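**Q** can't give you the sequence, but here's the structure:
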């Protein structure tokens, strides 16, 4: 049973890479960001990258040729609409669809699904999306189109992702009941240590770059931040520091609850959620467990379960740490994507090619 797919909001290709590892034939990825082209095409076999604005430029006619070319038993539209409007980090009025320009992209995504009506749909997003009307509308529309839907909040370490990360996964099928496969890993064994020590990464000082991999670069730290990280215990807080190293906000009630900033990871725990600012020591618990620096772009990518040799830029001259942080932090973790892909492959093998026709006849 073959599945041919397109990836909407494809980013750097984490979802596509995992789906391909599961045996799904992803033909193309669509994204508005030009920085996505190199990692998407360079690391994923036989795919095309289409730089387009999903809200304005992508139509059903743009997608259908990729799903109809050649022979395939089933078709899939996969995607992860931008999650910023739904994130806990968003401070706007979450009940107003006019408050954020990206609120509407979930509607645009459902428009494309309605026009193509693939056999299968999958979407990944932040868990908070469940609380908002655009997601309710998205689900309702899929049901009207005849899809059976499963959605759930996934604890990522149970699927091999070494992060304290929870993500919403939606699966929809025209072939009957579907649900995500059982966990693939023991979460107690999925840690920063288990992942980073799989690779022979060079030890670095702050501000230093590996001779073997320019993405393995530690950002420089101020003299005060060097003192802070040297006074930080793995898993500890700023309360471990001497008084003279603490920030002004730490003396205020509003700042006391932010204990993870300027923190170190623990070897024997999963990492915190890899955000788009993971390379910045002060943005969260992104200090290396034992080296006096923040984690590097390469380490962040590895914790997102990208392969160690995943290429994000063609040369060191093209490297922007901020841009790479955005691509990596926004990516679907590869192992979670693979679990989604394996679920879809097993689903169509179990249900068989005639199920959709039988359902349509009954309707």
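**A** Thanks, I have the structure now. In this text, all values refer to a predicted model and were calculated from it rather than measured experimentally. Residues are numbered from 1 along each chain as shown.

**Q** C-alpha only now, for contacts and for neighbours.
**A** OK.

**Q** longest helix of this structure?
**A** Ranked by residue count and defined by DSSP state H, the top helix of the chain is helix 334-351.

**Q** need the contact partners of the very next helix or strand once past it.
**A** Per DSSP states H and E, the first helix or strand lying C-terminal to helix 334-351 is helix 355-362. Helix 355-362 has contacts (C-alpha atoms under 8 Å, 6 or more residues apart in numbering) with 174, 175, 176.

**Q** so which of these belong to helices?
**A** Per DSSP H, the subset of the contacts of helix 355-362 in helices is empty.

**Q** closest to residue 215 out of these?
**A** residue 174 (42.3 Å; C-alpha to C-alpha).

**Q** count the residues that sit near that closest one.
**A** By other C-alpha atoms under 10 Å, 23 other residues sit near residue 174.

**Q** how near is it to residue 63?
**A** 19 Å (C-alpha to C-alpha, to the nearest Å).

**Q** run through the helices of this protein in chain order.
**A** 14-21, 37-43, 60-68, 105-116, 133-144, 192-196, 223-230, 253-256, 297-303, 321-329, 334-351, 355-362.

**Q** can you list the ones you listed in TSV and add distance to residue 87 and mean neighbour count?
**A** As requested, those are exported to TSV (distance: least, C-alpha to C-alpha, whole Å; neighbours: other C-alpha atoms under 10 Å):
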stretch	distance to residue 87	mean neighbour count
helix 14-21	20	26
helix 37-43	25	20
helix 60-68	28	16
helix 105-116	14	18
helix 133-144	13	16
helix 192-196	24	19
helix 223-230	28	16
helix 253-256	20	10
helix 297-303	20	26
helix 321-329	13	20
helix 334-351	19	21
helix 355-362	36	12
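
**Q** this is the comparison structure:
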């Protein structure tokens, strides 16, 4: 087998447009997954699709998410065998790496049992370049080390941690400490680097920092993704949704203010993608050297989308105006760009706040798929019977 397993189910576009939920991947010896800081389940979904591609079963032993509503979306889409999962992850992993296991950690270890894959996307706002208040110094940045403590407690075979680029510049050197603990103390092979989403087939200009680790396997080349030329475009992802009937909040764009309606119409009528300063709010207009050219901007059909955040419904928070309609992206369109398939459920009547958090804070499932299919393909290959040299296969 090679690493050329880059399409979910053999066809990414069919995966995204599928309306019916596929059965969970099954196998005689299913892998056991733990997802911390799980959100709506982007990492879990990617893990499931990697197992499906390789013919491996998967079961979710534990998935923890603090936000009750977001956790409800996770529950709609996945089954977690342990239901005490709405508390802070520190209620189960409450000590620092190297310390004696606490009663809560011993209980978790016993309840969860053997773990094959540990994934997580610790809160990234403290590392984000968009955070002008506590960037690099936010106390939540230390939640990254909770993942390392979970590795120490659960001893998974594979580890995948996702975060923003800024984690590399944290003043507490959380990445350096995490890497040292994994490699020097826990004896994992560790690799970390920035991964461009366009290189793994996600149609957005998103860049994320990924750390992978494995016991007994070298992970040196796992994150070495070649540039995808040409990258997938916004048109590839959402062109079929252009005339979809808006029957629910999922397919209705946020209501624009009169000022933003004028801005959106100006861009369309004049064939422009960047709003001129004279039409921007005073905070931009009075500072002609500002660098926020993407804000109030229009997306292009023939390019990948800009990074989807929780603010994808507001033109003042990024380049989120539709290429050919005087509106922002709908939640459905944003979910497609984030690589959530149409069958994924967000609830019967979800609020815009909930949709924003579930979609904008998510890890694109294609990311977990692309990384884990490489890690797990090595496992599958190592367990396949070898044909003696000189004999016919």
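**A** Thanks, I have the structure now. The structure displayed is predicted, hence computed values, not measured ones.

**Q** overlay the chains and give the TM-score.
**A** Their TM-score after superposition, calculated using TM-score structural alignment, normalised by the length of the first structure, is reported as 0.84; 333 aligned residues with a C-alpha RMSD of 2.5 Å.

**Q** got the helices of the first structure as JSON lines, with distance to residue 27 of the first structure columns?
**A** Converted to JSON lines, those look like this (distance: least, C-alpha to C-alpha, whole Å):
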{"stretch": "helix 14-21", "distance to residue 27 of the first structure": "9"}
{"stretch": "helix 37-43", "distance to residue 27 of the first structure": "11"}
{"stretch": "helix 60-68", "distance to residue 27 of the first structure": "6"}
{"stretch": "helix 105-116", "distance to residue 27 of the first structure": "15"}
{"stretch": "helix 133-144", "distance to residue 27 of the first structure": "23"}
{"stretch": "helix 192-196", "distance to residue 27 of the first structure": "30"}
{"stretch": "helix 223-230", "distance to residue 27 of the first structure": "45"}
{"stretch": "helix 253-256", "distance to residue 27 of the first structure": "48"}
{"stretch": "helix 297-303", "distance to residue 27 of the first structure": "24"}
{"stretch": "helix 321-329", "distance to residue 27 of the first structure": "20"}
{"stretch": "helix 334-351", "distance to residue 27 of the first structure": "14"}
{"stretch": "helix 355-362", "distance to residue 27 of the first structure": "23"}
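
**Q** how about these, which one is nearest residue 313 of the first structure?
**A** helix 37-43 (6.2 Å).

**Q** onto which residues of the second structure does the closest one map?
**A** Aligning helix 37-43 of the first structure against the second structure (TM-score structural alignment) gives residues 71-77.

**Q** after superposition, how close is the matching stretch to the first structure?
**A** Averaged over the aligned pairs, stretch 71-77 of the second structure sits 1.9 Å from the first structure after superposition, using mean C-alpha distance after the TM-score superposition for the first structure.

**Q** what's that stretch in contact with?
**A** Contacts for stretch 71-77 of the second structure (C-alpha under 8 Å, 6+ apart): 38, 39, 40, 41, 64, 65, 86, 344, 345, 346, 347, 358.

**Q** counterpart of the first one in the first structure?
**A** Just to be clear, that refers to residue 38 of the second structure. Aligned partner of residue 38 of the second structure by TM-score structural alignment: residue 10.

**Q** find the residue closest to that match in space, skipping its chain neighbours.
**A** Of all residues not flanking residue 10 of the first structure in the chain, residue 29 sits nearest, at 5.2 Å (C-alpha to C-alpha, 6 or more residues apart in numbering).

**Q** so how far is residue 346 of the first structure from that neighbour?
**A** 23 Å.

**Q** and the corresponding residue of the first structure for residue 143 of the second structure, what does it touch?
**A** In the first structure, the residue matched to residue 143 of the second structure (TM-score structural alignment) is residue 105. Counting by C-alpha under 8 Å, 6+ apart, residue 105 of the first structure makes contact with 54, 55, 81, 82.

**Q** list the ones among those residues that the second structure also has?
**A** Retained in the second structure by both residues aligned by TM-score structural alignment, their matches' C-alpha atoms under 8 Å are the following of the contacts of residue 105 of the first structure: 81, 82.

**Q** thought residue 247 was touching residue 256 of the first structure, still the case?
**A** No - using C-alpha atoms under 8 Å, residue 256 of the first structure is not in contact with residue 247; the gap is 10.4 Å.

**Q** identify the residue of the second structure aligned to residue 336 of the first structure.
**A** Checking TM-score structural alignment: residue 336 of the first structure goes with residue 367.

**Q** OK, contacts around its match?
**A** Residue 367 of the second structure touches 43, 46, 197, 200, counting by C-alpha under 8 Å, 6+ apart.

**Q** just put the residues you listed in JSON lines and tack on distance to residue 314 of the second structure.
**A** Listed next are the contacts of residue 367 of the second structure as JSON lines, based on distance: C-alpha to C-alpha, whole Å:
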{"residue": "43", "distance to residue 314 of the second structure": "26"}
{"residue": "46", "distance to residue 314 of the second structure": "28"}
{"residue": "197", "distance to residue 314 of the second structure": "22"}
{"residue": "200", "distance to residue 314 of the second structure": "27"}
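
**Q** between the residues you listed, which sits nearest residue 324 of the second structure?
**A** residue 197 (24.2 Å).

**Q** could you find the counterpart of the closest one in the first structure?
**A** Residue 197 of the second structure maps onto residue 156 in the first structure, by TM-score structural alignment.

**Q** and residue 160 of the second structure, how close does it get to residue 216 of the second structure?
**A** Taken as C-alpha to C-alpha, the span from residue 160 of the second structure to residue 216 of the second structure is 15 Å.

**Q** please identify which pair of the contacts of stretch 71-77 of the second structure lies farthest apart.
**A** Maximum distance among the contacts of stretch 71-77 of the second structure (C-alpha to C-alpha): 20.7 Å, for 86 and 344.
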